[in-house]
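sequence and predicted structure, then a few things I'm wondering about:
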Amino acid sequence: MAPMTRIRAAAGGLATPSMATYYAQRATAGLIVTEGVQPSVVGQSNPGTPGLHTDEQTTAWRTVTAAVHANGGRIFAQLMHGGRVSHPDTTGMRPVGPSAVPAAGTVFTPTGPQPAPIPRALDTAEVPEHAQAYAHAARRAIDAGFDGVELHGANGYLMSQFLSSNANLRTDLYGGSVRNRIRFVVEAVSATVEVVGASRTGIRLSPGGTFWGVRETDVPELYTALLTELARFEPAYVHLEATTEEETLAGLRRAWPGALIMNPVPGLGPKQTGRTEAGHWRGLGADLISFGRAFLTNPDLVERLRNRLPIAPADEATYYQGGDAGYLTYPAYQYMA
């Protein structure tokens, strides 16, 4: 089950009993990756999202992980630092990023969408602190009962901003060349592996993706170099989104020696992943397929896929509205007597 923002956390970034029910309902997935969880206050992107940087947040997540485990599931926390994709009205702090370049479009705030603000460019000495934030949150995740963590290196958030050739205009050791632009991601993965172990650490990437206005001008070189460096740490998996040409993604599969999860349908387009897309990418060498929206409305998605049962469509109006409607109200398939 792919990570999906649902905006259902309680005040203070706390996981709730409804969240425990939601994830437990979907425990038949081979692996659940949670919605993005902020590793620090300044790392929060959207209001209503959960965190893993306080004792209260850590405690609240234990109900969720216990519920998933009671139903026989496995669950990783996706650690997501929003970087420039944030707003002072959400965090009380000015967003940070590799450079003082705002994200494209508007960001969500407690009072509605607002133009993305200009972030504060991180000083060179500050950058390692934000790489370490993932490791600190990972330690809390394991304490909260998670089976592991997935670092969110995709979709225009902080890691993706460092990889970008237009959001990252730095001239120090974190910018410019491919080797320098991958450095932040490598340091974050290294720190996390050191704290929780390689078998509990995964990472999600969106090669060539243009979320929030990021651009990458050298996708094959950039991601081949990144995967080569990450292979040294032997993480549990790399989770790729189909955000660039299939030929490039196939090349990255060949370049990556470890387990590969493929998310076949990027973004919020009209199509959602089904058996056809899953089979196609399995044929191209993916070890696992992640399903997003199909899991929202089909808590029993595994059974539906196995038995070729109808897949209920997702209702976009309920994605981020809060409450249990459109969250806990989707039933398992009803067999006729």
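Perfect, thanks for sending it.

from here on, contacts and neighbour counts on C-alpha atoms
Noted.

show me where the stretch 151-300 of the chain has strands.
Ranges of strands within the stretch 151-300 of the chain are 201-205, 237-241, 260-263, 288-289, based on DSSP state E, counting those that start in this stretch.

in JSON lines: these, plus distance to residue 33 and mean neighbour count.
Output for these, formatted as JSON lines (distance: least, CA to CA, whole Å; neighbours: other CA atoms under 10 Å):
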{"stretch": "strand 201-205", "distance to residue 33": "10", "mean neighbour count": "24"}
{"stretch": "strand 237-241", "distance to residue 33": "11", "mean neighbour count": "24"}
{"stretch": "strand 260-263", "distance to residue 33": "12", "mean neighbour count": "24"}
{"stretch": "strand 288-289", "distance to residue 33": "12", "mean neighbour count": "21"}
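
what would these look like in JSON lines with distance to residue 180?
Formatted as JSON lines, the strands of the stretch 151-300 of the chain follow (distance: least, CA to CA, whole Å):
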{"stretch": "strand 201-205", "distance to residue 180": "17"}
{"stretch": "strand 237-241", "distance to residue 180": "20"}
{"stretch": "strand 260-263", "distance to residue 180": "25"}
{"stretch": "strand 288-289", "distance to residue 180": "30"}
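
select, out of these, the one closest to residue 307.
strand 288-289 (17.3 Å; CA to CA).

at the geometric centre of the chain, which residue sits there?
Centroid-nearest residue in the chain, with CA atoms, centre = their mean: residue 152, separated by 4.1 Å.

quick one: which of the strands of the stretch 151-300 of the chain is nearest residue 84?
strand 201-205 (17.6 Å).

pretty sure residue 100 is in a helix, no?
No - note on residue 100: no helix contains this position according to DSSP: H, G, I helix; E, B strand; the rest coil, which reports coil.

now the closest residue to residue 253 other than its chain neighbours: how far from residue 224?
With sequence-adjacent residues excluded and distances taken as CA to CA, 6 or more residues apart in numbering, residue 253 is closest to residue 285, at 6.8 Å. Remark: distance between residue 285 and residue 224 (CA to CA, to the nearest Å) = 16 Å.

so who does residue 173 touch?
180, 183 (CA atoms under 8 Å, 6 or more residues apart in numbering).

can you get me a residue count around residue 177?
Using other CA atoms under 10 Å, residue 177 has 15 neighbouring residues.

re the thing from before, residue 77 is in contact with the residue nearest to the centre of the chain, correct?
No - assessed by CA atoms under 8 Å, residue 152 is found out of contact with residue 77, at 9.9 Å.

between the two, what contacts are shared?
Common neighbours of residue 152 and residue 77 (CA under 8 Å, 6+ apart) are residue 36.

can you give me the helices for the stretch 151-300 of the chain?
Along the stretch 151-300 of the chain, counting by DSSP state H, counting those that start in this stretch, helices occupy 158-163, 178-181, 183-196, 219-231, 246-255, 275-283, 293-297.

most packed of those helices?
The highest mean neighbour count among these, using mean count of other CA atoms under 10 Å, belongs to helix 158-163: a mean of 30.

one more structure, for comparison:
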Amino acid sequence: MSNALWNPIIAGEISLPHRLAMAPMTRDRSTPEGIPTELNAEYYAQRASHALIITEGTQPNADGQGYLLTPGIHNDEQIAGWRKVTDAVHKADGRIVIQLMHAGRMSHPDNTPHHRQPVAPSPVQPAGDMFTLSGPQEMPVPRELSTEEVAATVEDFRRAAAAAIEAGADGVEIHGANGYLVHQFLAGNTNQRTDRYGGSIDNRIRFAVEVATAVAEEIGAGRTGFRISPGNPFNDIAESDTHELYPALVRALAPLDLAYLHIGHGGDDELLHTLRKLWPTTLVLNRAGTDIATRAKDVENGLADVVTVGVMALANPDLVERVRTGAPLNTPDPATFYGGGEAGYTDYPTLSA
């Protein structure tokens, strides 16, 4: 394995001991009120040897919830819950950033305590069903956020970032990928607005840039990351202008001097190389579905500064030790990915066990 993977690096204000980080993964194991628990703290602490833990998507306000049992970071009880998690990770000598994720239209009233209609850039109903306690249900047409509400949502991200730092996180990652609210503003099929947040590329990237600016102002650019997934059709997203849209977004984000840009690679190598050249600070790359050796080559050849792993980190709490020593990996159990208790969450064996 390339030695480059084990070289330390500083991403903004966050010092990383090596380059193998844990990707954000929804696990649906918080309380119905969005409060992280001792079980969540155990899960993340088990994986503290990763260079950085990026947590599951965490809603910055009540309307940001999409799925059952996902955590929030917008009230005192949630902050206290996250403090248990960050304390446990830091005690295990780890580093952790909380991913701020507003689900936007990817939601159902039955999955939220307030039971309100989901909100989005435009009233465009997403295809597919949402899992609820009563089973899969069609997602409703979302309510379009007013111009004033969009600005208010930016401020919700700002407050959530401050709350994350209060909870002991080393920083936050803004989720601008995978078809959730920030991505919904970027994509033409989900953003049909006629105000300053819709239409042209400059307008469609405005919300993303405003969120990043607000968060960086609040907690420091060196503690702020941003995730994108160019061309990813997940959650009924259709992008026809990725080669214009994403360079424009990255150029607009670059002057903020954020800690890192996290790219979910969808296979467009030309675009990936373009974004690498445009991005001035740490670039984090998630090349899903590939082995560690392939990801290590991205670090060795300079395409990425840090690489993230998802399912491998889920199934192998001691993944770093296993990769270093060439040990075999545990097999993940998809049946236990979402919801439930310890099974498939904190009971994957380590080498020492």
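In hand now; what should we look at? Computed from a predicted structure; not experimentally measured.

what does the residue nearest to the centre of structure 1 correspond to in structure 2?
Residue 152 of structure 1 maps onto residue 175 in structure 2, with residues paired by TM-score structural alignment.

what about the aligned residue in structure 1 for residue 73 of structure 2, distance to residue 29 of structure 1?
Taking TM-score structural alignment, the alignment pairs residue 73 of structure 2 with residue 52 from structure 1. Residue 52 of structure 1 is 23 Å from residue 29 of structure 1, where distance means CA to CA.

how many residues are close by the residue nearest to residue 209 of structure 1 when sequence neighbours are not counted?
Of all residues not flanking residue 209 of structure 1 in the chain, residue 243 sits nearest, at 5.1 Å (CA to CA, 6+ apart). Neighbours of residue 243 of structure 1 under the rule other CA under 10 Å: 22.

show me what contacts residue 243 of structure 1?
206, 207, 208, 209, 266.

aligned partner of it in structure 2?
Checking TM-score structural alignment: residue 243 of structure 1 goes with residue 266.

against residue 312 of structure 2, how distant is that match?
18 Å.

show me which helix runs longest in structure 2.
helix 147-166 (DSSP state H).

so that one corresponds to what in structure 1?
Going by TM-score structural alignment, helix 147-166 of structure 2 sits over residues 124-143 in structure 1.

and stretch 238-255 of structure 2, by the same measure?
Using TM-score structural alignment, stretch 238-255 of structure 2 pairs with 215-232 in structure 1.

with adjacent residues omitted, what lies nearest to the aligned residue in structure 1 for residue 192 of structure 2?
Applying TM-score structural alignment, one finds that residue 192 of structure 2 aligns to residue 169 in structure 1. Among residues not flanking residue 169 of structure 1 along the chain, residue 99 sits closest, at 5.9 Å (CA to CA, 6+ apart).

related to what we said a few turns ago, any residues touching the match of helix 147-166 of structure 2, and which ones?
With CA under 8 Å, 6+ apart, stretch 124-143 of structure 1 has contacts from 39-40, 52-53, 58, 77, 79, 148-149, 151, 172, 174, 184-185, 187-189, 191-193, 195-196.

and it, how far out from the chain's middle?
16 Å (CA atoms, centre = their mean, to the nearest Å).

pull out the buried residues from that stretch.
For stretch 124-143 of structure 1, burial by neighbour count (16 or more other CA atoms under 10 Å) applies to 127, 130-142.

could I get the residues you listed as JSON lines with distance to residue 316 of structure 1?
Shown next, in JSON lines, are these (distance: CA to CA, whole Å):
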{"residue": "127", "distance to residue 316 of structure 1": "37"}
{"residue": "130", "distance to residue 316 of structure 1": "33"}
{"residue": "131", "distance to residue 316 of structure 1": "34"}
{"residue": "132", "distance to residue 316 of structure 1": "35"}
{"residue": "133", "distance to residue 316 of structure 1": "32"}
{"residue": "134", "distance to residue 316 of structure 1": "30"}
{"residue": "135", "distance to residue 316 of structure 1": "33"}
{"residue": "136", "distance to residue 316 of structure 1": "34"}
{"residue": "137", "distance to residue 316 of structure 1": "30"}
{"residue": "138", "distance to residue 316 of structure 1": "31"}
{"residue": "139", "distance to residue 316 of structure 1": "34"}
{"residue": "140", "distance to residue 316 of structure 1": "32"}
{"residue": "141", "distance to residue 316 of structure 1": "29"}
{"residue": "142", "distance to residue 316 of structure 1": "32"}
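
grab the nearest non-local neighbour of the counterpart of residue 225 of structure 2 in structure 1.
Counting by TM-score structural alignment, residue 225 of structure 2 lines up with residue 202 in structure 1. In space, and not counting its chain neighbours, residue 202 of structure 1 is closest to residue 150: 4.4 Å by CA to CA, 6+ apart.

so what's the one you found up against?
Taking CA under 8 Å, 6+ apart, one finds 33, 76, 77, 78, 79, 201, 202, 203, 204 in contact with residue 150 of structure 1.

just checking, the first one touches residue 80?
So that's residue 33 of structure 1. No - in this structure residue 33 of structure 1 lies outside contact range of residue 80 using CA under 8 Å: 11.8 Å.

which one's more surrounded, the two?
residue 80 (26 against 22).

residues near the residue mapped onto residue 334 of structure 2 from structure 1, how many?
Structural alignment (TM-score structural alignment) places residue 334 of structure 2 against residue 316 in structure 1. Neighbourhood size, residue 316 of structure 1 [other CA under 10 Å]: 11.

which residues does residue 65 of structure 1 contact?
By CA under 8 Å, 6+ apart, the neighbours of residue 65 of structure 1 are 20, 75, 144, 145, 146.

wait, the first one sits on residue 67?
Yes - between residue 20 of structure 1 and residue 67 a contact is recorded at 6.0 Å, counting by CA under 8 Å.

for the counterpart of residue 44 of structure 2 in structure 1, give its distance to residue 147 of structure 1.
Under the alignment (TM-score structural alignment), residue 44 of structure 2 pairs with residue 23 of structure 1. With distances taken as CA to CA, residue 23 of structure 1 is found 14 Å from residue 147 of structure 1.

those two: which has the busier surroundings?
More neighbours surround residue 23 than the other of residue 23 of structure 1 and residue 147, with 24 against 21 (other CA under 10 Å).

which residue sits closest to the more buried one, ignoring its sequence neighbours?
Residue 23 of structure 1 sits nearest to residue 68 (CA to CA, 6+ apart), 6.3 Å away.
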